[in-house]
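Enquirer: Show me the folded form of this:
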Amino acid sequence: MSETPGWSSPDQQPNQPQQPPQPPPGYYAPPPPGPQPTIKPGVIPLRPLAVGEIIDGAITTMRKYPVLLLGAAAVVAAITNIVGLLVQLPFLADLTAAATLDPNTATQQEIVDRALKGITGFLTGTALSLVLALIGTVFLSGFITVVVGHAVLGRPVTFAQAWDEFKPRLLPLLGATLLSTLVIMVGVVLCIIPGIWVGVMFSLIGAVVVLERGGVGTAFSRSRALVNGAWWRTFGILLLAAVISWVISSIIGLPFGLLGAATTGFSDDPTAALSAGSLVLSAIGGIIASTITLPFTSAVNVLVYVDRRMRAEGMDIELQRAAGNGGI
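Expert: Have a look, this model is predicted:
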């Protein structure tokens, strides 16, 4: 993909395909008046996209490559949720014991020690789960980026092909994601609004790292250049995708939440939510929801990148040329 004209950044000099011989002058007729037909070899038309076309393109990609996208998402979601649950379960007993201690028979120090032990262990397990989830999300987003790159031109791709293309970019993508996450966290700590601004401004670094084969520093500068002048539009599209994902997750998670509450007899005891059965059902709901929402949001992000390049750099011409040459 990186060698194919169309994805390389304007600063790069890709190998240009050999041009066919040109016919003698006079063989070209002027184009007919009126709008020209839209070229759509894949999931989106190769022209600047409307918001609805970006959302539809993401859904169409999931429908066209269900085994690759949903299968990979299901595996990543299952691993992250199950491992996270296994890490946290040993500490639930301490939390439950601390919450159920009788203040009339237990000393204040004993209550504090039990609570601190349970909370510390639970937070440690949660932190490990978040790290694992971050790594899984980075892998999945990069893998999906490769698939969407093929889907834009309607090219078939297998898991082995996508993995071979993405594998050299895994570590750079992980580094760029960790650095951007740190920058966003600093912005959130200083004030929520700078964190949101930075998050949107650097939202396209993953696509730059994977599709353009750019380095970490290049990815930050390229993402900023592409989003610059279209921050509000980019923010609106990403927010819309997040809202759609939240609605889907809520709908899927509702029955599992009700089942979890049913296992505790719909108790209003706050420790009931920490029961193993309730957490297992919550993890199952999370796996199913993530299997659908993670590919969707990742695909939207890549299509926002494609749209920005077509609008800011005229990449639609390169993509049309690549489609005609069987590229990407």
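
Enquirer: use CA for all of it now, contacts and neighbours both
Expert: Will do.

Enquirer: Using the three-state scheme, assign Asn104.
Expert: Here Asn104 is coil, with the state taken from DSSP: H, G, I helix; E, B strand; the rest coil.

Enquirer: check contacts around it.
Expert: Contact analysis of Asn104 by CA atoms under 8 Å, 6 or more residues apart in numbering lists nothing.

Enquirer: another one to check against the first:
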Amino acid sequence: MNENEVPGQGPDQQSAQQPQEPGQQPQQPAPPAHQPWGQSPYGPAVSQSPYGQPSYGQSPYGAYGQPASQQNPYGQQPGYGTPSRRPGIIPLTPLTLGDLLSGSFAAIRRNAAAVLGTALIVALIEIVVSVFATNVLFDATYSIILMEEGGQDPFMGDPLTNPVFGQLFGSIALLFLGALLAALAGIIANGVLAVVVLRSAAGLKTSLGQAWKLTGRQIWSLMGLALIYLVAGAIIFILFIGVIVGLVIAAVSEDGGMAALMGILLFVLTVASVVVSVWLYIKLVLAAAASAVELKGPFKAMGRSWSLTRGHWWRTLGIILLVAVIVGIIASIITTPLSMIGGVFAPLDPTTAMEEMMDSTRWWTLLSVAVSSLVNALALVYSSCLIALLYIDYRIRHESFDLDLAAAAEAAGAGDDERFSTVRDVQAAAGTDQLVPGRHPSGPSAPRGPSGPSGPSGL
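Expert: Just a heads-up that it's a prediction; the model follows:
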């Protein structure tokens, strides 16, 4: 042991007690053991804390002795030029199944006028055509019943001059027209609501007129997309009709071998058409959103959807099937009681005049058709919102689209909304009324951030 050492003291403590040479600055005592984050006696630190330490010597954890509950362990968070990670209805990360389902409801609540107004437009188109077609069909049915009661054959004579044939074919044509218009309105609604949902993801609210104005001339592109789908469906329908006609001819000619062959062909064609139709639908399900948001023509929008769904076919199919089941159950709960009520109030007395019974059935049927059309329109807009969120999700996964959404949110002055932006009313900055995130990309996406491949990838 050195003669200058004191038992029980370490070298550092002893050095602090040693006498100083003349002219030498007195050494500073070591900081207390209970205050490790105080001012360093050894000069400035080499690097500052990555959490934004305010200045040299100032603790980022508050003053000594401050209660831990009042201290921020990370100091003041830096902005880094980006807004918070949830400015709108969804987090700016790859979306889970819960994000998709809740985000769709949040989009409807936050933009009730735009979403429900679009649903009402679609419902009115379907209601007008369907109710008119159903009414004509009831007239034809009533005429047939009256002619049979009078001993006449309602199907005798020239089909071109027989009013019964005219009413029947007219009602069928109107129902077919209603289906076409409903399909057309559905695709247009997909595009319009995609714009609404993208703006909601950035914390921007959209009115009904604003939604249709922002879609603008892309409605013609959406109509072209619907026309392509209808032509493809018509080709498949014609093939079915051809096979069915061949099967009937073979059965009438009593050619057992030909009938069996046509039956097998019909079965194979049915299975193949269903499989191909489902596969194509999933691959092209994002085409309307791509057309409306990115201002693409029908074929380019289809190609865009094809590329975005690459590697996500089964996931997309599962989500859409799940939503279809949920929506179908809800629609059945609403419409089934109405049909049952109509049956209860129908006249049961056999002596009741046919006209009275037909009138009662007619009005209940028309009411049921109208309510069903409205429910279908509501189901359509919810599904459209979910498809728009799938479009956002796949762009985030493939293209770091969260950076575009964050930039749009920053331009709108949108902060972080922990309540899914269903209550907060963001006051948009000047110029954001025409803002659609991702519509006018400024160039290649920046390097991938936390929402890249390392982010959550499950449902």
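
Enquirer: And Val76 of the first structure, what's its match in the second structure?
Expert: Mapped onto the second structure by TM-score structural alignment, Val76 of the first structure lines up with Val122.

Enquirer: Would you state the helices of the stretch 51-200 of the first structure in chain order?
Expert: With DSSP state H, counting those that start in this stretch applied, the stretch 51-200 of the first structure shows helices at 51-64, 66-100, 108-152, 159-166, 170-190, 192-201, listed in chain order.

Enquirer: closest one to Phe296 of the first structure among these?
Expert: helix 51-64 (5.9 Å; CA to CA).

Enquirer: Superposed on the second structure, what's the mean shift for the closest one?
Expert: With mean CA distance after the TM-score superposition for the first structure, helix 51-64 of the first structure departs from the second structure by a mean of 0.9 Å once superposed.

Enquirer: What is the corresponding segment of the second structure for that helix?
Expert: On the second structure, the counterpart of helix 51-64 of the first structure by TM-score structural alignment is residues 97-110.

Enquirer: buried sites along the matching stretch?
Expert: Buried residues in stretch 97-110 of the second structure, defined by neighbour count with 16 or more other CA atoms under 10 Å: 99-101, 103-108, 110.

Enquirer: Same question for stretch 326-343 of the second structure.
Expert: Across stretch 326-343 of the second structure, burial judged by 16+ other CA under 10 Å covers 327, 331, 338, 342.

Enquirer: The corresponding residue of the first structure for Ala411 of the second structure and Glu318 of the first structure: what is the separation?
Expert: Structural correspondence for Ala411 of the second structure with respect to the first structure (TM-score structural alignment): Asn325. Between Asn325 of the first structure and Glu318 of the first structure the distance, using CA to CA, to the nearest Å, works out to 10 Å.

Enquirer: who has more neighbours, the two?
Expert: Glu318 (18 against 12; other CA atoms under 10 Å).

Enquirer: can you tell me how far that one sits from Ala276 of the first structure?
Expert: Going from Glu318 of the first structure to Ala276 of the first structure by CA to CA gives 54 Å.

Enquirer: now the helices of the stretch 51-200 of the first structure as CSV including distance to Ile288 of the first structure?
Expert: CSV is the format used below for these (distance: least, CA to CA, whole Å):
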stretch, distance to Ile288 of the first structure
helix 51-64, 15
helix 66-100, 7
helix 108-152, 15
helix 159-166, 21
helix 170-190, 24
helix 192-201, 26
